[in-house]
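Q: Here is a sequence together with a model predicted from it:
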Amino acid sequence: MAKPISAAALDTIFRNARTYNGYQDKPVTEEHIRKIYELLKMGPTSANQHPGRFVWCLSQEAKDKLADCAGGANPPKIKAAPAAVIIGMDPDFHEHLPWLFPHADAKSWFDGDPENRMEHAFRNSSLQGAYFIIAARAIGLDTGPMSGFDAAKVNAEFFAGTNYKVNFISTLGYGDPETIFDRSPRPAFEKFNVVL
């Protein structure tokens, strides 16, 4: 049974957490990213689909290659960050359902229906991308998720030879407070919620 977490933990994950445009000069290691993945993989996806495919860019070469796929103000952010992450998706996730969801013949739900698979891959990899952000914050790191990039170029550069597609990308590291803007408005409950 779930139990409430502390107010301090809620501050770390939600209330005080921010999207960062720059980071402190502290490394992100493979140990960090493995800790993040071990947490994010526990988040729920429909029928345990796990369509998310992650490319962790720790080397300068990989970050530079990703930066070349981005636009606007994003390339320098990616190049300077300790790490960057491509949150991708596998539209053929259903091929793994026999072992990921052994309770039913879930693979047959998606056979021959690529449009339905893409919809599920996008929805559930987006969830996994959100779990990535929460997991990173939970272990003391910060993120800078972004969507200003050339998806076709990212797919060609990082997912060649596969059917994987990029969903969004993010920087990762120990955030530099000097690089954030004032917090944008957050709507009150009454603005966008209905209780029936």
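A: That came in fine, so what should we check first?

Q: only C-alpha atoms for contact and neighbour calcs from this point on.
A: Will do.

Q: For V195, give me its contacts.
A: By C-alpha atoms under 8 Å, 6 or more residues apart in numbering, the contact list for V195 is empty.

Q: How much space separates it from F189?
A: Between V195 and F189 the distance is 10 Å, computed by C-alpha to C-alpha, to the nearest Å.

Q: Work out for me the element the residue most central in space within the chain sits within.
A: Nearest residue to the geometric centre of the chain (C-alpha atoms, centre = their mean): G129, 2.5 Å. In the assignment (DSSP states H and E), G129 maps to helix 114-138.

Q: Pull out the buried positions in that helix.
A: 117-118, 120-138 (16 or more other C-alpha atoms under 10 Å).

Q: Chain neighbours aside, what residue packs nearest to the residue nearest to the centre of the chain?
A: Leaving aside its sequence neighbours, G129 sits nearest to I87 (C-alpha to C-alpha, 6 or more residues apart in numbering; 6.2 Å).

Q: Am I right that that neighbour falls within a strand?
A: Yes - with DSSP: H, G, I helix; E, B strand; the rest coil as the criterion, I87 is part of a strand.

Q: give me the number of residues near it?
A: I87 has 23 neighbours, counted by other C-alpha atoms under 10 Å.

Q: OK, contacts around it?
A: Residues counted as contacts of I87 (C-alpha under 8 Å, 6+ apart) are 52-55, 125, 129, 166-170.

Q: can you rerun that using 6 Å?
A: By C-alpha atoms under 6 Å, 6 or more residues apart in numbering, the residues touching I87 are 54, 167-169.

Q: Most neighbours among the residues you listed, which one?
A: Busiest of these [other C-alpha under 10 Å] is I169, holding 24 neighbours.

Q: and the angle from the strand or helix carrying it to helix 114-138?
A: Following DSSP H and E, one finds I169 within strand 165-173. Strand 165-173 runs at 10 degrees relative to helix 114-138, counting by axes from the mean of the first three to the mean of the last three C-alpha atoms, to 10 degrees.

Q: also this one, for the comparison:
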Amino acid sequence: MKAAVSDDVLQQAFLAARTFNSFSPRPVDDATVLRLYDLLRWGPTSMNCQPARYVFVRSTEAKARLTNTLAAGNVAKTMAAPLTVIVAMDTQFYEHLPSQFPHSANARDTFANNAELARSTAFRNSTLQGAYLIMAARLLGLDCGPMSGFDADKLNAEFFPDGRYKANFLVNLGYGDPEGNHPRGPRLAFDEVARIL
């Protein structure tokens, strides 16, 4: 049986973690990005479908391409963040199922022949994988600022013009500056959102 992780880990991953709006200028290097992916990729998805695709936007040129797709309130903080991740979904994720889920001979066709099932599966599981990205980033000492304030059609046209990938949400990453944080919002109590049957 595994032991529970330490309180320090719980603090870093959940209890003291915040959504950051400001970041220090310290860059996020390639080695950290690769380690981040190596952690998050092990999070479970249904039928091991792994539909999320990631674009790590760091260069000045790439950030400029992102600017006109953002809601006005997200422009300054995204331009100042060392790194912004576009978490997208591959609408044809099922093409990888023969190698990623070999236990089922018809896994690919299940989705290839049902567009709505493929869409909902891609959206649900890419969202889940984006959450794994956030948690892995926190465990590596990074701070995160997830956002949904952007024009998906503009972003998809700019970064995914062939239409196969579709943006889900964005995450600013870096080393946070707490001066830019809002007061922490409350959370709903257990009995407001859950029950044990």
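A: Happy to help now that I have it. Keep in mind that this is a model prediction, so the values were computed, not measured.

Q: Got a TM-score for the pair?
A: For this chain pair, the superposition-based TM-score is 0.97 by TM-score structural alignment, normalised by the length of structure 1; 196 aligned residues with a C-alpha RMSD of 1.0 Å.

Q: follow-up on the earlier one: for the next helix or strand after the helix holding G129 of structure 1, packing partners?
A: Heading C-terminal from helix 114-138 of structure 1, the first helix or strand you meet, by DSSP H and E, is strand 142-146. Secondary-structure packing of strand 142-146 of structure 1 (3 or more C-alpha pairs under 6 Å, 6 or more residues apart in numbering; DSSP states H and E): strand 165-173.

Q: And the strand it packs on against structure 2, how far off on average?
A: Overlaying structure 2 shows strand 165-173 of structure 1 at a mean distance of 0.5 Å from the equivalent residues (mean C-alpha distance after the TM-score superposition for structure 1).

Q: Other residues contacting that strand?
A: 23, 82-89, 141-147, 155.

Q: Of those residues, just the buried ones, ChimeraX syntax please.
A: Of these, the buried ones can be selected in ChimeraX as follows, counting by 16+ other C-alpha under 10 Å:
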select :23,82,83,84,85,86,87,88,89,141,142,143,144,145,155
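
Q: separation between the residue nearest to G129 of structure 1 and P76 of structure 1?
A: 19 Å.

Q: same thing with A70 of structure 1?
A: With distances taken as C-alpha to C-alpha, A70 of structure 1 is found 9 Å from P76 of structure 1.

Q: and if you look at F14 of structure 1?
A: F14 of structure 1 is 26 Å from P76 of structure 1, by C-alpha to C-alpha.

Q: more crowded one of the two?
A: Of the pair F14 of structure 1 and P76, P76 is the one with more neighbours under other C-alpha under 10 Å, namely 17 against 13.

Q: So which elements touch the helix or strand hosting the more buried one?
A: Under the criterion of DSSP H and E, P76 of structure 1 resides in helix 74-80. Secondary structure elements in contact with helix 74-80 of structure 1, counted by 3+ C-alpha pairs under 6 Å, 6+ apart, are helix 60-67.

Q: And for the helix it packs on, what's in contact with it?
A: Applying C-alpha under 6 Å, 6+ apart, the contact partners of helix 60-67 of structure 1 are 57, 75, 78-79.

Q: ok, now with 7 Å
A: For helix 60-67 of structure 1, contacts defined as C-alpha atoms under 7 Å, 6 or more residues apart in numbering pick out 57, 75, 78-79, 84, 154.

Q: How about stretch 93-100 of structure 1?
A: Applying C-alpha under 7 Å, 6+ apart, the external contacts of stretch 93-100 of structure 1 come out as 48-49, 51, 105-107, 110.

Q: Show me the two of the residues you listed that sit farthest apart.
A: The most widely separated members of the contacts of stretch 93-100 of structure 1, counting by C-alpha to C-alpha, are P51 and D105 (17.1 Å).

Q: residue contacts, A47 of structure 1?
A: F101.

Q: Am I right that it sits in a helix?
A: Yes - assigned with three-state DSSP, A47 of structure 1 falls within a helix.

Q: What's the separation between it and H94 of structure 1?
A: 10 Å.

Q: ok, now A104 of structure 1?
A: As judged by C-alpha to C-alpha, A104 of structure 1 and H94 of structure 1 stand 12 Å apart.

Q: who has more neighbours, these two?
A: Between A104 of structure 1 and H94, H94 has the larger neighbour count (other C-alpha under 10 Å), namely 23 against 11.

Q: Just give me the neighbour total for the closest residue to A137 of structure 2 other than its chain neighbours.
A: In this structure, A137 of structure 2 finds its nearest non-sequential neighbour in L36, 6.2 Å apart by C-alpha to C-alpha, 6+ apart. L36 of structure 2 sits with 21 neighbouring residues when counted by other C-alpha under 10 Å.
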